[in-house]
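Colleague: Give the three-dimensional model of this entry:
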Amino acid sequence: MHTNYNLPKDITNILNTNQRTDDNTFQELIRQGGYVPPHTDLLIDAISALSMGKNILLKGPTGAGKTKFAETLSNLFHQPMFNVNCSVDLDAESLMGFKTLAYEDGKQVIDFVPGPVTSAMNGGTFLYIDEVNMAKPETLPLINGVLDYRRTVTNPFTNEIITAEEGFNVIAAINEGYVGTVPLNEALKNRFIVIDVPYLEGEQLKELIQSNTRLTNNTIIDLFVTLSSDLIRSVAQGKLSEEAASIRALLDACDLSSIIPPKRAILRSIVDKLEEEREKEFVKNLADTLF
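Modeller: Take a look at the predicted model:
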């Protein structure tokens, strides 16, 4: 396999053999990164794309673990990762950097402070663009050249042409259909390999709760796994918004449940984040049934 990175030898061996889904070494590497995928192929496909120098777009509901997925990839590749958090206020300075006054040999000079895009390109590291569809459509075309084979951008503040160092790559994340989001234009979307990130369920979710929260009571952990399954099913049926099934919120509830009663933990971590009273009552009824 052609690669642009110095991958750990054990990962390279896995990518080049058929020992992918049941390799114990690889499973341990996944756990070290912090993201346990519902299907190992998700991680294999993401690693394969990045090792070929391709950008990946993590698509999935809020709280499904997209950011943790990106952090795990950064850990596996031993690559630092610069972050861009998109919003309607995202502008060229937020991406590229800004000019500021500084002093050199007692004289006032204009200095340029690099932003996450220029820092990642110059350092040959990963760039993570979170909620990429929250940015204004006119902002992101600035980095189109960064995302294709050219791997270059003209810094609008210095007129410098920046070419990415070897090892630079882009991971982006997207929540589709949310208020404030806009559809990605085809030119931008075509620059990515898309990885669909579903909610964790069943044994994978149980393992995540055991390894990432303070909750140790296996009976209560099993009830939270069941609650999560019920919430995900209700979201799929249109009874709840995706926010109700956030794995991040569920982990918070599990943490709190190590100290306070589970139903109160669910109230603080999940129910009170919801906007509609109907949804709040629905989740409280689920919690009452289980706990």
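
Colleague: Every contact and neighbour count from this point should use C-alpha atoms.
Modeller: Will do.

Colleague: Am I right that Thr219 sits in a helix?
Modeller: Yes. Following the definition DSSP: H, G, I helix; E, B strand; the rest coil, Thr219 is counted among the residues of a helix.

Colleague: for comparison, sequence B:
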Amino acid sequence: MLEFWREQGVSEALLRGVEEYRRRYPWQGGRGLARPRYPYYGREVLEAAAAAMLAGENLLLAGPKATGKNVLAETLAAAFGRPDWNVSFHINMDAASLLGTDTFRDGAVVFRPGPVYACASAGGFGILDEINMARNEALAVLHSLLDFRRILDVPGQGRLQLHPAARFVATMNHGYAGTRELNEALASRFVVLQMPPLDGEGLEKLLGAEFPRLSGKGRALFAGLFLDLRQKYENAEISGKAVDLRGLLDALRLAELGLPVRRALDMGITNKCFDEEERNLVADSISLRISPHMMGEALFAR
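Modeller: Predicted coordinates:
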């Protein structure tokens, strides 16, 4: 990962800082280290995020979907040589879900740590996904966890001092249902990165890394299609359902296996729009670039 960062042009001073962190806190636990599936491209964002981690800050990644927030969080954990614990917030997330609960084992009551407790005690990287969906009971835990004192009071377990290697990276998206504004107390516990959207070059690199057999023409074609859909979303012509990078990658996997490209894109993108008018708009955008007779073999080298 650090060699990849060097190729991206990340500052040598920051790279030395990451190497020093890894020497100071070598991982020796049983949990596997973070292994992001996709690389994150973007020198300035990587440098800002790495500096926040080296300074011991909590980092909030804010931005719309398909900007690589979770990819960046996993990339940071991998570069710093730590395992990651991923917590996805939802309406039923409470303190016990984060900290842990008592359970029976071999006829005795024992404490079963939750993801936040396990991460804080082991010195991992905690990824707090969609933190602006957290409800009040979970917020009380987060206020204590992310405070400069770095302590957790756990009922029945006493006070936990966070491991010095532990870091927390949160993500938020204003556009999802059920989200709300962060309260001032929680927002003040983070430094914030507004995530820029992937540009055409970054998208082509991502597609090339995920699909080594995809031709240069294919990378440019699908990157251009994604940018078309994002432009329509920004112009309020369609909703964000079709601006789905995961769906685009899923469609390419189906096409690589032999499904006609348009049918694969219908399954990965178009059919996620359940409003008929919107679905037709998305299909029209796809038809401008993709022939109805195009097969995957035209895009993937044998």
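
Colleague: quick one, strands of the stretch 51-200 of the first structure?
Modeller: Per DSSP state E, counting those that start in this stretch, the stretch 51-200 of the first structure carries strands over the ranges 55-59, 81-85, 97-104, 107-114, 126-130, 152-154, 161-163, 169-174, 192-196.

Colleague: Just tell me the aligned range of the second one in the second structure.
Modeller: Under the alignment (TM-score structural alignment), strand 81-85 of the first structure falls on residues 84-88 in the second structure.

Colleague: And for the last one?
Modeller: Using TM-score structural alignment, strand 192-196 of the first structure corresponds to residues 190-194 of the second structure.

Colleague: ok now the matching stretch, how far from the chain's centre?
Modeller: Here stretch 190-194 of the second structure shows a centroid-to-chain-centroid distance of 15 Å under the convention CA atoms, centre = their mean, to the nearest Å.

Colleague: just stretch 60-78 of the second structure next, same as before
Modeller: On the basis of CA atoms, centre = their mean, the separation between the geometric centre of stretch 60-78 of the second structure and that of its chain is 4 Å.

Colleague: So which bits of it are buried?
Modeller: Judged by neighbour count (16 or more other CA atoms under 10 Å), stretch 60-78 of the second structure contains these buried residues: 60-78.

Colleague: out of these, which are inside helices?
Modeller: Secondary structure of the buried residues of stretch 60-78 of the second structure is defined by DSSP state H; positions in helices are 69-78.

Colleague: quick one: which of these is nearest Leu249 of the second structure?
Modeller: Lowest distance from Leu249 of the second structure to those (CA to CA) belongs to Val71, with 14.3 Å.

Colleague: Aligned against the first structure, show me the partner of that closest one.
Modeller: Aligned partner of Val71 of the second structure by TM-score structural alignment: Lys68.

Colleague: Check the gap between its match and Lys99 of the first structure for me.
Modeller: Distance of Lys68 of the first structure to Lys99 of the first structure, computed by CA to CA, to the nearest Å: 32 Å.

Colleague: now Tyr178 of the first structure
Modeller: Taking CA to CA as the measure, Tyr178 of the first structure and Lys99 of the first structure are separated by 34 Å.

Colleague: who's in contact with the residue nearest the centre of the first structure?
Modeller: For the first structure, Thr67 is the residue whose C-alpha lies nearest the centre (CA atoms, centre = their mean; 2.1 Å). The neighbours of Thr67 of the first structure, taking CA atoms under 8 Å, 6 or more residues apart in numbering as the test, are 130, 173.
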